[in-house]
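*Asks:* Got a sequence here, can you model it:
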Amino acid sequence: MSGTETSGSEPGGAEESVLLRTEGRVGHIVLNRPRALNALNHAMVRRIDRALTAWEHDPAVETVVITGAGERGLCAGGDIRVVHDDARDGDGTASAAFWRDEYHLNARIARCPKPYVAVMDGIVMGGGVGVSAHGSVRIVTERSRVAMPETGIGFVPDVGGTYLLALAPGELGTHLALTGASIGAGDALLCGLADHYLPSSALPRFVSDLADRPVPEAVAAHARPAPPAELADQREWIDACYSADTVEEIIRRLLAADDPAAKETAEILLGNSPTALKVTLASLRRARRLGSLEQVLDQEYRVSCAALSAPDLVEGVRARIIDKDREPRWSPATLAEVTDADVERFFSPLGERELGLSDDESGTGGDTAGQD
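*Replies:* Predicted coordinates for the structure are as follows:
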């Protein structure tokens, strides 16, 4: 989810917040809330879903391209302030409905029958990863900063994030999920979150070329060698430390490692929500066994809904985003106080409220997101 606080004058309706157009053979989706770093809300998810429904059945549209308005990034995540208020003051129904449609959209993007080109320029976090990194052609630039920073706000990587990170080489995904660290283009390619590197200056011509050139030709014309992956040089301690079975043991290994970066990482983990850390580690380990994206999204939906009634999500958003005092009071406050039963509660079946994507893994072609 990640996200940003979205106060101020922004386009309100879905038609203004998501701009749609066709040029040549391309259907364009432009996230248009630049002052809010193009944060996603429910109406935007529905509008994107309906556009994909129309374009999947339109032979004139051969490619879908998603970009973000403004200079700062594609999308900073979901509209976290709305989720915070719903968890604090409401019954969580609105957030659960948003996630239901968002996760269906994530699965739909992954199964899109036409090339889905995601321009991951600038900030791409949380829900922004969900509408981009499941695409078939994922472009990063020298400005890209990709992250799933949920543990810092008392939440757990969602939008298929645990699926993607579980597939990363070695324990790189575990490192990114637990720390919430943002990575650049080279590391995004290394971790399997992106496919091609383009200089940001080449993006306008690249996107324009897609109107009358096949995607592989346009990519080949503009792609360049990526910058080095910084995490590649840290694989030894990352794999050794994060292969542990518990968060406590991971931190112990990080503190004992010779590399100063490992010790700095331990301090980051100790500042994140203890509950979120343990649930995230369990989510990643289970995602590796589950297999399909749809099964993992079903699991993430259970975890996300459970987080609405846990104290750390509201407290984390308050401390990191609303009050910005950076001093969250986690409950429980320590890893030792988070029991196995506490963690297991997040994975409890929802009965009739299950997301149900894995019941019909080919069933992402309909308009799952309803109406505005």
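
*Asks:* C-alpha only now, for contacts and for neighbours.
*Replies:* Will do.

*Asks:* Next, count neighbours for Gly173.
*Replies:* 23 (other Cα atoms under 10 Å).

*Asks:* didn't it look like it was pressed against Tyr163?
*Replies:* No: contact criterion Cα atoms under 8 Å: Gly173 and Tyr163 do not qualify, at 9.5 Å.

*Asks:* which stretches of the stretch 201-350 of the chain form helices?
*Replies:* Remark: helices assigned in the stretch 201-350 of the chain by DSSP state H, counting those that start in this stretch are 203-209, 215-222, 235-242, 247-256, 260-271, 274-290, 293-307, 311-317, 340-345.

*Asks:* JSON lines for the ones you listed, including mean neighbour count?
*Replies:* Output for those, formatted as JSON lines (neighbours: other Cα atoms under 10 Å):
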{"stretch": "helix 203-209", "mean neighbour count": "16"}
{"stretch": "helix 215-222", "mean neighbour count": "15"}
{"stretch": "helix 235-242", "mean neighbour count": "18"}
{"stretch": "helix 247-256", "mean neighbour count": "19"}
{"stretch": "helix 260-271", "mean neighbour count": "16"}
{"stretch": "helix 274-290", "mean neighbour count": "22"}
{"stretch": "helix 293-307", "mean neighbour count": "24"}
{"stretch": "helix 311-317", "mean neighbour count": "25"}
{"stretch": "helix 340-345", "mean neighbour count": "13"}
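
*Asks:* One more sequence to fold, the one below, so I can look at both together:
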Amino acid sequence: MENPSPAISSDSVVIAAVHGPIGHIQLNRASKLNALTLQMLTELSRVLRAWAADPAISLVLLTGRGERAFCAGGDIADFHAAVTTGRHQDFADLLSAEFELDYLISAYPKPLISLAHGITMGGGIGLASHAPVRLVTPNAAMGMPEAKIGYTPDVGGSHLLANAPGHFGEYYAMSAQSFTGADAVLLGFADVVVTEEFAANILDELEEFAGLNAGEIAAAIEVMHGAPESFALEMDRGWIDHAFSAGSPQEVIERLGQMVHPAAQRAAQLLAANCPTSMASAFYNVRAARAEQDLRSALDRELRSARYLMHRPDLAEGIRAQVIDKDRNPAWIPASLDDVDHAALRSLAAGSED
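*Replies:* Model (predicted):
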């Protein structure tokens, strides 16, 4: 492979370099699990737009530096600071920039290969799971954990969850549980599970794929470097589909409470600990996304929901309990699904903020 062209300084939060026909972007905030800031989002967008117009670049690779994470999502401490100091518009502006980047990735005009490893949550899913070629290592920890912190799946997560088999989407949205990279293909969050060896040396392997389209690249990588994907989740599909196909979030809870399956009982315990308003928002947004099948609409819906939820006390309280004080004992308002303003959440999901 040719020597790379001059890169952005290694102290930059995003490192971009060109290696022959390959543009390589690295998230470079490993000490913070590559959590996204507005500076990172702005630089990612700038580089991707420039490379889209550069005829010398035939494919793009997006990775995260450090062994622990591809990207743990948005910088939660920044979110907490914004919503507790009245800077809600700053939070909304960051989300808008992030969602536009996710949509750019989804419609990228060249093969853009994402490689998810380690922790890949929330905003990390937005970068990794909308790319034209989505690679993942078997042991990656992926998910949309927002219901644990008083928020709702965003970055197009409701669209991805809506397209998971059966009602896995409602289950993962409401429970905020994670899944492995080996499960990601079954759930529709990745195209190919790759070996750890290939992931560690991916840049040295890609030049031979230059000139192929995204589908051809994914197929070739799967044949040459694929690792086994998991189908273990299929064992849980029966009870998940029964409970989470219910017509309302409250009925989901009722069905779980009537089931004797140990996994269903564990799910009931998970939901009991999560934010009721967040779970209801997630439920309605996944259902609406499934009906529309349009990423742009899902992103718009998620932004409406975010603008609503960021003004409620649950988001600040959830971040406090899970990330700042770490007492894992949030006081949700309201504390019961029965007391949630379901009409407001259904209105947001349907496209009205009134």
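
*Asks:* Any idea what the TM-score comes out to?
*Replies:* Comparison of the two superposed chains (TM-score structural alignment, normalised by the length of structure 2) gives a TM-score of 0.91, and 339 aligned residues with a Cα RMSD of 1.8 Å.

*Asks:* Can you lay out the helices of the stretch 201-350 of structure 1 as JSON lines showing distance to Ile123 of structure 1?
*Replies:* Below are the helices of the stretch 201-350 of structure 1 laid out as JSON lines (distance: least, Cα to Cα, whole Å):
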{"stretch": "helix 203-209", "distance to Ile123 of structure 1": "15"}
{"stretch": "helix 215-222", "distance to Ile123 of structure 1": "21"}
{"stretch": "helix 235-242", "distance to Ile123 of structure 1": "24"}
{"stretch": "helix 247-256", "distance to Ile123 of structure 1": "28"}
{"stretch": "helix 260-271", "distance to Ile123 of structure 1": "21"}
{"stretch": "helix 274-290", "distance to Ile123 of structure 1": "22"}
{"stretch": "helix 293-307", "distance to Ile123 of structure 1": "23"}
{"stretch": "helix 311-317", "distance to Ile123 of structure 1": "19"}
{"stretch": "helix 340-345", "distance to Ile123 of structure 1": "31"}
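
*Asks:* right, and the ones you listed - which one's nearest Pro328 of structure 1?
*Replies:* Minimum separation from Pro328 of structure 1 across the helices of the stretch 201-350 of structure 1 (Cα to Cα) falls at helix 311-317, 5.7 Å.

*Asks:* okay, that closest one sits on what stretch of structure 2?
*Replies:* Aligned using TM-score structural alignment, helix 311-317 of structure 1 spans residues 313-319 in structure 2.

*Asks:* Tell me how far Leu203 of structure 2 lies from Leu161 of structure 2.
*Replies:* Leu203 of structure 2 sits 30 Å away from Leu161 of structure 2, going by Cα to Cα, to the nearest Å.

*Asks:* Strands along structure 1, start to end?
*Replies:* 18-23, 26-31, 63-68, 73-75, 116-120, 123-125, 137-140, 145-147, 196-197 (DSSP state E).

*Asks:* The aligned partner of Thr162 of structure 1 in structure 2: neighbour count?
*Replies:* For Thr162 of structure 1, the aligned position in structure 2 is Ser158, judged by TM-score structural alignment. Using other Cα under 10 Å, Ser158 of structure 2 has 29 other residues around it.

*Asks:* need the contact list for the closest residue in space to Ser158 of structure 2 that isn't next to it in sequence.
*Replies:* Using Cα to Cα, 6 or more residues apart in numbering and skipping residues adjacent in sequence, the residue nearest Ser158 of structure 2 is Val286, 4.9 Å away. Counting by Cα atoms under 8 Å, 6 or more residues apart in numbering, Val286 of structure 2 touches 158-159, 161-162, 169-170, 173.

*Asks:* Compute the number of surrounding residues for the closest residue in space to Ala81 of structure 2 that isn't next to it in sequence.
*Replies:* Closest residue in space to Ala81 of structure 2, ignoring its immediate chain neighbours: Arg87 at 8.0 Å, by Cα to Cα, 6+ apart. Neighbour count for Arg87 of structure 2, taken as other Cα under 10 Å: 13.

*Asks:* Aligned to Arg87 of structure 2, what sits in structure 1?
*Replies:* Per TM-score structural alignment, Arg87 of structure 2 is aligned with Asp91.

*Asks:* quick one: the residue nearest to Ala81 of structure 2 from Gly73 of structure 2, how far?
*Replies:* 20 Å.

*Asks:* what's the answer for Leu112 of structure 2, then?
*Replies:* According to Cα to Cα, Leu112 of structure 2 stands 20 Å off from Gly73 of structure 2.

*Asks:* now swap in Ala289 of structure 2 and tell me
*Replies:* 21 Å.

*Asks:* Ile15 of structure 2 now?
*Replies:* Separation of Ile15 of structure 2 from Gly73 of structure 2 (Cα to Cα): 18 Å.

*Asks:* And for Glu292 of structure 2?
*Replies:* 25 Å.

*Asks:* mind listing what the corresponding residue of structure 1 for Ala335 of structure 2 touches?
*Replies:* Taking TM-score structural alignment, Ala335 of structure 2 has Ala333 as its aligned residue in structure 1. Contact analysis of Ala333 of structure 1 by Cα under 8 Å, 6+ apart lists 273-274.
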